[in-house]
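*Asks:* let's see this in three dimensions:
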Amino acid sequence: MLKGWTRRSVLSGAAVVGSALIVRPTLAAEYRFSQYHNQAASGTLHKNLTAMWEAVRAETNGRVETTVYAENNKLPGGDPDALKMLIAGEIQFFTLMGGIIGTVVPAAEAQQLPFAFKSAAEAHKTIDGPLGTYIGEEMAAKGMYLFPVAGFDNGMRQVAAIPRAVTTPEDFAGMKIRVPPGQMMIDTFGAFGAQPVTTSANQIYDALKTGKVDAQENPLAILEGFKLYELVKYVNMTNHMWSGFNAMANLTVWKSLPPDIKDVIERNFTKYVRRQRQDQAALNAKLRDDFVKRGLVFNEVDQAAFRAKLPGVYAIWKEKLGTKCWALMETEVGKLG
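*Replies:* Below you'll find the model as predicted:
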């Protein structure tokens, strides 16, 4: 009788050659990692990260074990604190939107230039190309490794409000809107006449419920994942920005890994980033009908009036991002500003 092995370990370490069963025991974990992200456990990001790390565990025969923490393991400081932990090596893997990375690496904010991308697919193509490579180089200087195919999808962002519809910039007058940390978000909504308020993702519900904010802006899947549909009334299809979650590792930890482990992790990030993009697109597409049935009111928005408010924002950010970053973006999406 095989002692000390579970049936699962026997099967995961077994190979069949002809009629013989060769059993290889699952190895003890050599590497134990933490993977943080800011989304709900019910979302497509958590599900795909969990599946990805399970695939890594299986392919490395148990040498790599990773615990995936939804909502950043309830860190009081949310994403900014988790980013500090990643850079310090206190956590090894993290996914985060470019705007918040931009507080440390300004070039990352390019991912959220307002009205830069017409669709999530265009954003994926751009960040998988030379612009993404450039941002990764900038991140490496700050102690972060950005995977070659890193952009898990969040989707095109829409404004969801409690008191009124938002179809023109004037509708933002006096409106307090929750935005994630990141100066570009603050500059953009300030240009529209709103009052931006920053909170972590898992605090949006309370901010809306208590009146700290009147509105928030996120892809439709976030309304579902954090149950914001219980509070908002008007969903305004502004499509003002794309956002996603960049897959990152602590650079020192990444460099210390043997090539075979790196290959397994990187290959699976590529696979599951692409899978999650499909899952998220399907979810965002079906949610509009679901929300209409729940009584939410959808409004189409003419972007021209909003774009007309942004020349000053574009000018500021062209200087902040630098000519190389700006040129890489315009090569993909056309002239901005």
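
*Asks:* only C-alpha atoms for contact and neighbour calcs from this point on.
*Replies:* Noted.

*Asks:* now S243, what's its secondary structure?
*Replies:* Here S243 is strand, with the state taken from DSSP: H, G, I helix; E, B strand; the rest coil.

*Asks:* check contacts around it.
*Replies:* Shown in contact with S243 (Cα atoms under 8 Å, 6 or more residues apart in numbering): M97, G98, Q111, Q112, D153, N154, G155, M156, R157.

*Asks:* sitting in strands, which of these do you find?
*Replies:* Of those, the ones assigned to strands by DSSP state E are D153, N154, G155, M156.

*Asks:* now rank those residues by neighbours and give me the top one.
*Replies:* Neighbour counts for the ones in strands among the contacts of S243 peak at D153, which has 28 neighbours (criterion: other Cα atoms under 10 Å).

*Asks:* quick one: residues contacting it.
*Replies:* Counting by Cα under 8 Å, 6+ apart, D153 touches A120, S243, G244, F245, V273, Q276, R277, Q280, A281.

*Asks:* residues contacting the residue sitting nearest the centre point of the chain?
*Replies:* Taking Cα atoms, centre = their mean as the criterion, F245 is the residue nearest the geometric centre of the chain, at 1.8 Å. With Cα under 8 Å, 6+ apart as the criterion, the residues that contact F245 are T95, L96, M97, G98, A150, G151, F152, D153, N154.

*Asks:* I have a second one here; can you model it like the first so I can compare?
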Amino acid sequence: MHLKKFLVICLVLLLSVSLLAGCGQKAQQPQQSQSNSQPSGSNQSGSQDKIIIKLGDVLAEDHPHTQAYHFFAKRMSELTNGKVEVQVFPNSQLGNQRDMVEGMQMGTLQMGKSMMTVLSGFLPEVQVFDLPYIFRDRDHFYKVLDGPIGQSFLHEKLPKIGLIGVALFDAGVRSVYNSKRPIKTLDDMKGLKLRVPESPIYIDMMFAFGATGTPMAVGEMYTALQTHVIDGAENAPIFYNSQKHYEVSKYFSYTNHIMTPDVLLMSKKFYDTLPKDVQEAVLKAGLEAQQYERKLWQDLENKTIEELKAKGVEFNEVDTTPFKEAAKKVWEKYQDKLGKDLIQQIVDTK
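*Replies:* Next comes the predicted model:
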């Protein structure tokens, strides 16, 4: 009898515990459901979080391209009423240019800037922009970029490799600088070991000029110049100044061999996730940043040269006729690969 009463009491206790536990679970369910119903990326108040865009480059903070990125960031914030925040990372903080291009293709980086030279590893035909002396002057350069050739590159070719072309920046006219001697004739190039971007065209160009082209990342250049691992390099005066290469390489010679654009890029994977109004803002702010950068570059170029002269840099003019003649060998080597018709279209642009 006592055993029956004991079993009944135990059964009643078990049922009571189960009912209490069930009530507790039901009380929690609405709160859990509410949490799961919140959209991804929203904050506790229910409003959308900012869209964060990280934008990387290898260049210094005071470079015109970096200043254009800050302009782009400001315009993106204005055009989206503060919904988008662009964070700028100069000085190779997010890796070298190839790293950033690959990151954008994978969707792990939202934005970055690349030379056409680096992009040629992903889209070989863009090497046409690197052919020495293909552009007659800056006016010709801009007409090609803003015309059908440049726009086809931005809006048709780049998306096929997972990138969105946002802007085409002026990167100046590239010339040779070194620590050994001024370059006045083609013969003065003989024996020089000069840093070049990682591009077969640049290497072949230096060979045609009688020098040796050595590929090297931007971040390694100053030390290599300082320790005479290389004799010099080639780039525009603004780059030469912003990287402080004048401290270790004082002869700047106007060979003016290449005028090539740099391109501001966005990951297509990231771009495709953006609302339509933000996509439109990206392209609008990009076009405005492009115009801002080009004016900034031209205004700064002459000023920079005067500052460099005051710092002891020796500038000298060069007879480029024999350089252009030597460059024909490079054109002949690459014309079939890049397309004779495309090269001719650039040359014929008026």
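
*Asks:* ok, the contacts of F245 of the first structure in the second structure: which stay?
*Replies:* Here is what carries over to the second structure from these, by both residues aligned by TM-score structural alignment, their matches' Cα atoms under 8 Å: T95, L96, M97, G98, G151, F152, D153, N154.

*Asks:* P64 of the second structure -> the first structure?
*Replies:* If you follow P64 of the second structure across to the first structure using TM-score structural alignment, you land on T44.

*Asks:* same question, L109 of the second structure
*Replies:* Taking TM-score structural alignment, L109 of the second structure has I91 as its aligned residue in the first structure.

*Asks:* is it true that that match touches Q35?
*Replies:* Yes. I91 of the first structure sits in contact with Q35 when judged by Cα atoms under 8 Å, with a separation of 6.9 Å.

*Asks:* one step back: pretty sure the match of P64 of the second structure contacts D279?
*Replies:* Yes. Under the criterion of Cα under 8 Å, T44 of the first structure makes contact with D279 at 6.4 Å.

*Asks:* which of those two has more residues huddled nearby?
*Replies:* The neighbour count for T44 of the first structure versus D279, taken as other Cα under 10 Å, is higher for T44 (24 against 16).

*Asks:* E138 of the first structure: which of the ones in strands among the contacts of S243 of the first structure is nearest?
*Replies:* The closest of these to E138 of the first structure turns out to be D153 (Cα to Cα; 21.3 Å).

*Asks:* separation between that closest one and L21 of the first structure?
*Replies:* With distances taken as Cα to Cα, to the nearest Å, D153 of the first structure is found 42 Å from L21 of the first structure.

*Asks:* also K209 of the first structure?
*Replies:* 60 Å.

*Asks:* now M97 of the first structure
*Replies:* Look at M97 of the first structure and L21 of the first structure: by Cα to Cα, they are 47 Å apart.

*Asks:* who has more neighbours, the two?
*Replies:* The residue with more neighbours, out of M97 of the first structure and L21, is M97; 27 against 10, by other Cα under 10 Å.

*Asks:* nearest residue to the more buried one other than its sequence neighbours?
*Replies:* Counting by Cα to Cα, 6 or more residues apart in numbering, M97 of the first structure lies nearest to F245, which is 4.6 Å off, once chain neighbours are set aside.

*Asks:* distance of the aligned residue in the second structure for the one you found relative to E332 of the second structure?
*Replies:* Under the alignment (TM-score structural alignment), F245 of the first structure pairs with D262 in the second structure. Distance of D262 of the second structure to E332 of the second structure, computed by Cα to Cα: 24 Å.

*Asks:* in stretch 25-39 of the first structure, which residues are buried?
*Replies:* By 16 or more other Cα atoms under 10 Å, the buried positions in stretch 25-39 of the first structure come out as P25, T26, F33, Q35, Y36, H37, N38, Q39.

*Asks:* just give me how far it sits from the chain centre.
*Replies:* Centre-to-centre, stretch 25-39 of the first structure and its host chain are 20 Å apart (Cα atoms, centre = their mean, to the nearest Å).

*Asks:* swap in stretch 81-91 of the second structure?
*Replies:* In terms of Cα atoms, centre = their mean, the centre of stretch 81-91 of the second structure is set 15 Å apart from its chain centre.

*Asks:* corresponding residues in the first structure for it?
*Replies:* Here stretch 81-91 of the second structure aligns to the first structure at residues 61-71, judged by TM-score structural alignment.

*Asks:* contacting residues around that stretch?
*Replies:* The contact list for stretch 61-71 of the first structure, computed with Cα under 8 Å, 6+ apart, reads 12-13, 26-41, 46, 49-50, 53-54, 56-57, 78, 201-202.

*Asks:* tell me if V86 of the second structure really is in a strand.
*Replies:* Yes. With three-state DSSP as the criterion, V86 of the second structure is assigned to a strand.

*Asks:* where's the residue nearest to M97 of the first structure relative to I177 of the first structure, distance?
*Replies:* 21 Å.

*Asks:* one more: I87 of the first structure?
*Replies:* For I87 of the first structure, the distance to I177 of the first structure equals 29 Å [Cα to Cα].

*Asks:* with V64 of the first structure instead?
*Replies:* Here V64 of the first structure is placed at a distance of 42 Å from I177 of the first structure (Cα to Cα).

*Asks:* between these two, tell me which one has more neighbours.
*Replies:* More crowded of V64 of the first structure and I177, by other Cα under 10 Å: I177, with 25 against 22.

*Asks:* over in the second structure, see which of the contacts of D153 of the first structure survive.
*Replies:* Those retained in the second structure, by both residues aligned by TM-score structural alignment, their matches' Cα under 8 Å: S243, G244, F245, Q276, R277, Q280.

*Asks:* and the two most separated of the residues you listed?
*Replies:* Spanning the widest gap among these are S243 and Q276, at 13.7 Å by Cα to Cα.

*Asks:* picking that back up, so of the contacts of stretch 61-71 of the first structure, which ones are in strands?
*Replies:* Applying DSSP E to the contacts of stretch 61-71 of the first structure, the entries found in strands are Y31, R32, F33, S34, Q35, Y36.

*Asks:* show me what the fourth one aligns to in the second structure.
*Replies:* Using TM-score structural alignment, the partner of S34 of the first structure in the second structure is K54.
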